[in-house]
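K.L.:
3D model of this:
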Amino acid sequence: MEKKLAKWEIERENFVKDVIKSLEEGNAPWRKEWKYKFVPNNPTTNTVYKGGNAIKLFIISNLKGYEDDRFLTYLQAESKGWNVKKGAKGIPIEKFLLYDKQTKKTFNPDNIKNLSLKEQMEYKNKNVFPMIKVFYVFNGADIEGIPPLKKEIKEVNYNKIDKILDNSGVKVLYGGGQAFYSPGLDEIHLPEKRNFISEQTFYSTALHELAHSTGHKDRFNRDLNGKFGSDSYSKEELIAELSSVFSGMKLPLNFDNSVLDNSKAYLQSWAKALENNKNLIYESSKEAEKVSDFIVKLQNQHNNEIFKNNLSEVNINASKIIENKNSNSLIEKIQAKRENKENNLGRGV
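P.N.:
Have a look, this model is predicted:
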């Protein structure tokens, strides 16, 4: 008997189908050169969407031609005296929550704060489990009464990107006609800057290869040994591409399609990987945002300083890591709960 999918699983599958369709038509839907800054945000809470939600809203905006980067729920619009246009369709996004089966509500730590640490742990193990809730948001273009969007033209400070490369700790070598990162040598190879058609092309390429370098064993230790066409290779390339989306929002720097591989084989490899793993784009988005945060921090800090400053956070979470070292991913845990049971990375220019 075929299992019944949860709402968030259905919505993920629908979204991934749209992404695969776009890839099969010869387009990577996260690639777009925006004239204005485009950072998916909620104007009622003044928050920026993160991870898979941010990438999903970015991609859907590209596919639907939205130029407004504001997204909010029906009730949030109503609370401001705005109206959702008749016939407008909401976009499903996700929120991870901890559910307390004892109270039948979202878990509130205050409810068990008077218990001993042992009792708290026992209560959590028995009653608290993760869940994903789906919310629907509407684009600002579909909201009547919302203030006009203030568009901000992208202005890139290339000196900041030079600083990022200098602080990365990765050796950058210039020459030849190929751009790639060598995991074994921990080196980025780039053609001479004068051989690129523009500064944007040069720096877009450099940041793409820098994203790959974050997977080195002394940084985030990702699998960089996948062969072209393999799931691990596709995931690593997807992480690098999506990190460019996040970095482009923050620096800001546009995608430069002239330096990206748009070959049918390249796009089909992503389509195949997404067919094999419907959660891939969400998993890659989470990692890509971490990569982008690291890259952006390099404007003001050296590579070693960033990891040193993060050490305390690692120590704080060490017990959680040990506790869950044999567990599956969060997604797998949610599903299980419901069921009760040396290659170079880069491209030529």
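
K.L.:
from now on I want contacts and neighbour counts done on CA atoms only, so please keep to that.
P.N.:
Will do.

K.L.:
can you classify Arg31 as helix, strand or coil?
P.N.:
Classification of Arg31 using DSSP: H, G, I helix; E, B strand; the rest coil returns coil.

K.L.:
ok, it - how many residues close by?
P.N.:
The local packing of Arg31 (other Cα atoms under 10 Å) involves 19 other residues.

K.L.:
cool, the one 4 residues further on as well?
P.N.:
Lys35 has 13 neighbouring residues, counting by other Cα under 10 Å.

K.L.:
now do it against Asn254, distance only.
P.N.:
Between Lys35 and Asn254 the computed distance is 8 Å (Cα to Cα, to the nearest Å).

K.L.:
wasn't Leu173 part of a strand?
P.N.:
Yes: applying three-state DSSP, one finds Leu173 inside a strand.

K.L.:
who touches it in this structure?
P.N.:
Counting by Cα atoms under 8 Å, 6 or more residues apart in numbering, Leu173 makes contact with Glu187, Ile188, His189, Leu190.

K.L.:
I have a second one here; can you model it like the first so I can compare?
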Amino acid sequence: MRQNNQRRAAGKGGEQSTPPRANLYDAVTDRILSELEGGRIPWVQPWGTPDGKGTGATPGLPRNAVTGRTYSGVNVLILWGALFEHGYPSQGWLTFRQARDAGGCVRKGEHGVTVVYADRFTPEAEKQRAQQEGGEARSVSFLKRFTVFNLAQCEGLRPGLAPDPEPLPERQIVPVAEALIAASGVDFRIGGDRAFYAPAHDFVQVPPQPAFYEQINFYRTALHELTHATGHASRLARNIVNAFGSKDYAREELVAEMGSAFLCAALGIVPTVRHADYIASWLEVLREDNRAIFRAASAATKAAEWLLARRDEARDEMERAAA
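P.N.:
Here you go, the predicted model:
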């Protein structure tokens, strides 16, 4: 709150050719719309499903099981959706080729999940225009897609692939979250009966933790508001001052919701609260713009990475001081 696609495993490669660009945007947006229309919020972590059954997966961001690198942006939503749908027990994913290079294989008949990679290229005609007229050659954005498989769909893989993180013990005070809040540099106030970010005065306020029915949700709410705060002009400079109920307001709420979910996953926090108040406005935004979910997920990733980077810097500084 602010104040006023699948592919079956075959004998060759995981990488796929790029379809028409609009089709890929449409396919991802349609999937997210379908989940929202069905009452499921795709960025609510699948290990905390509303029916309480969960998937058995360790809380965390989906990651490449070979490189250990976490997926970002809309790919987090795509892979969490697959985790929810199939009940996979791992956040680890790899391509068909990576499974083969790791000494194993994707089991015959398994279906992969299509994820996307954003890139840019400069057309030859644009390069020639820039040479003739001067100035910068304008590049064009496009999406590539490739197919990944969950570790649970593979067999014979060598041991030692990037493991899932150990789950946090159950506790109300979560030191890793407290450290991130402190390191953010954002004026963070506790009090009152509302949670909000005030852009004009650049501060976050959240009710005291005992005010939450389940105290772990204090952190989800705090990270939601801190994600809003990353949009301040002195930080990531997003458009965050919007009229309540407007489409721009709904877009920023999408960013804050996903940013909080990504941060909770990165920190191993499993909240139970579900912020579904804005589903109708999110649906309206996504139906009219097939790139809105891509932009929001990208902005949420940048916000989460900004906050995590400051947490890491503060930790490194403390370690150097101790040494």
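
K.L.:
what's the TM-score here?
P.N.:
TM-score of the superposed chains, computed with TM-score structural alignment, normalised by the length of structure 2, equals 0.74; 278 aligned residues with a Cα RMSD of 3.2 Å.

K.L.:
which of the contacts of Leu173 of structure 1 are buried?
P.N.:
For the contacts of Leu173 of structure 1, a neighbour count by 16 or more other Cα atoms under 10 Å gives the buried set as Glu187, Ile188, His189, Leu190.

K.L.:
need the contact list for the second one.
P.N.:
Ile188 of structure 1 makes contacts with Val170, Lys171, Val172, Leu173, Ala179, Phe180, Tyr181, Ser182, Glu209, Leu210, Ser213, as judged by Cα under 8 Å, 6+ apart.

K.L.:
likewise for Ile269 of structure 2?
P.N.:
Residues in contact with Ile269 of structure 2 (Cα under 8 Å, 6+ apart) are Pro59, Leu168, Ile216.

K.L.:
so what corresponds to it in structure 1?
P.N.:
In structure 1, Ile269 of structure 2 lines up with Leu253, judged by TM-score structural alignment.

K.L.:
what's the answer for Leu79 of structure 2, then?
P.N.:
So Leu79 of structure 2 corresponds to Leu57, using TM-score structural alignment.

K.L.:
ok, Ile190 of structure 2 next?
P.N.:
Per TM-score structural alignment, Ile190 of structure 2 is aligned with Tyr174.

K.L.:
likewise for Ala179 of structure 2?
P.N.:
Checking TM-score structural alignment: Ala179 of structure 2 goes with Lys163.

K.L.:
check the burial of that match by counting its neighbours.
P.N.:
15.

K.L.:
likewise for Ile132 of structure 1?
P.N.:
Neighbour number of Ile132 of structure 1 under other Cα under 10 Å is 19.

K.L.:
and it, what does it touch?
P.N.:
Contact analysis of Ile132 of structure 1 by Cα under 8 Å, 6+ apart lists Trp8, Glu94, Lys95, Phe96, Leu97, Ile334.

K.L.:
if you rank these by neighbours, which is first?
P.N.:
Each of those was scored for neighbours by other Cα under 10 Å, and Trp8 scores highest at 18 neighbours.

K.L.:
how much space between that one and Pro92 of structure 1?
P.N.:
Using Cα to Cα, we find Trp8 of structure 1 at a distance of 8 Å from Pro92 of structure 1.

K.L.:
overlap in contacts of those two?
P.N.:
Val134.

K.L.:
alignment lookup: Lys144 of structure 2 to structure 1.
P.N.:
Aligned partner of Lys144 of structure 2 by TM-score structural alignment: Lys133.

K.L.:
can you show me the strands along the stretch 51-200 of structure 1?
P.N.:
71-72, 83-84, 91-100, 105-106, 128-139, 143-144, 171-174, 178-182, 187-190 (DSSP state E, counting those that start in this stretch).

K.L.:
structure 2: matching residues for the helix or strand harbouring Ile331 of structure 1?
P.N.:
Here Ile331 of structure 1, judged by DSSP states H and E, is contained in helix 330-339. Using TM-score structural alignment, none of the residues of structure 2 align to helix 330-339 of structure 1.

K.L.:
mind checking the SS state of the spatially most distant residue from the centre of structure 2?
P.N.:
Centroid-distance maximum for structure 2: Gln132 at 42.3 Å, with Cα atoms, centre = their mean. Per three-state DSSP, the secondary structure class of Gln132 of structure 2 is helix.

K.L.:
re earlier: ok, the contacts of Ile188 of structure 1 in structure 2, which still hold?
P.N.:
Here is what carries over to structure 2 from those, by both residues aligned by TM-score structural alignment, their matches' Cα atoms under 8 Å: Val170, Lys171, Val172, Leu173, Ala179, Phe180, Tyr181, Ser182, Glu209, Leu210, Ser213.

K.L.:
give me the buried entries from those residues.
P.N.:
For those, buried by 16+ other Cα under 10 Å: Val170, Val172, Ala179, Phe180, Tyr181, Ser182, Glu209, Leu210, Ser213.

K.L.:
among the residues you listed, which pair sits farthest apart?
P.N.:
Val170 and Ala179 (14.3 Å; Cα to Cα).

K.L.:
pull the number of nearby residues for the equivalent of Ala200 of structure 2 over in structure 1.
P.N.:
Mapped onto structure 1 by TM-score structural alignment, Ala200 of structure 2 lines up with Gly184. Neighbour count of Gly184 of structure 1, defined by other Cα under 10 Å: 13.

K.L.:
roughly how far apart are Gly184 of structure 1 and His208 of structure 1?
P.N.:
Gly184 of structure 1 is 18 Å from His208 of structure 1, by Cα to Cα.

K.L.:
list the helices and strands the longest helix anywhere in structure 2 packs on?
P.N.:
Determined from DSSP state H, the single longest helix within structure 2 is helix 292-322. For helix 292-322 of structure 2, the packing partners by 3 or more Cα pairs under 8 Å, 6 or more residues apart in numbering; DSSP states H and E come out as helix 74-86, helix 175-183, helix 217-229, helix 247-267, helix 279-288.

K.L.:
now find how far off-centre the fourth one is within its chain.
P.N.:
In other words, helix 247-267 of structure 2. 8 Å (Cα atoms, centre = their mean, to the nearest Å).

K.L.:
can you tell me the SS state at the closest residue in space to Asn221 of structure 1 that isn't next to it in sequence?
P.N.:
Leaving out its chain neighbours, the residue that sits closest to Asn221 of structure 1 by Cα to Cα, 6 or more residues apart in numbering is Gly215, at 4.9 Å. Following three-state DSSP, Gly215 of structure 1 is assigned to coil.

K.L.:
what do we get in structure 2 for Gly215 of structure 1?
P.N.:
Using TM-score structural alignment, the partner of Gly215 of structure 1 in structure 2 is Gly231.

K.L.:
returning to what we had before: could I get the contacts of Ile188 of structure 1 in CSV, plus columns for distance to Lys50 of structure 1?
P.N.:
Listed next are the contacts of Ile188 of structure 1 as CSV, based on distance: Cα to Cα, whole Å:
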residue, distance to Lys50 of structure 1
Val170, 27
Lys171, 31
Val172, 30
Leu173, 34
Ala179, 29
Phe180, 28
Tyr181, 27
Ser182, 30
Glu209, 23
Leu210, 21
Ser213, 23
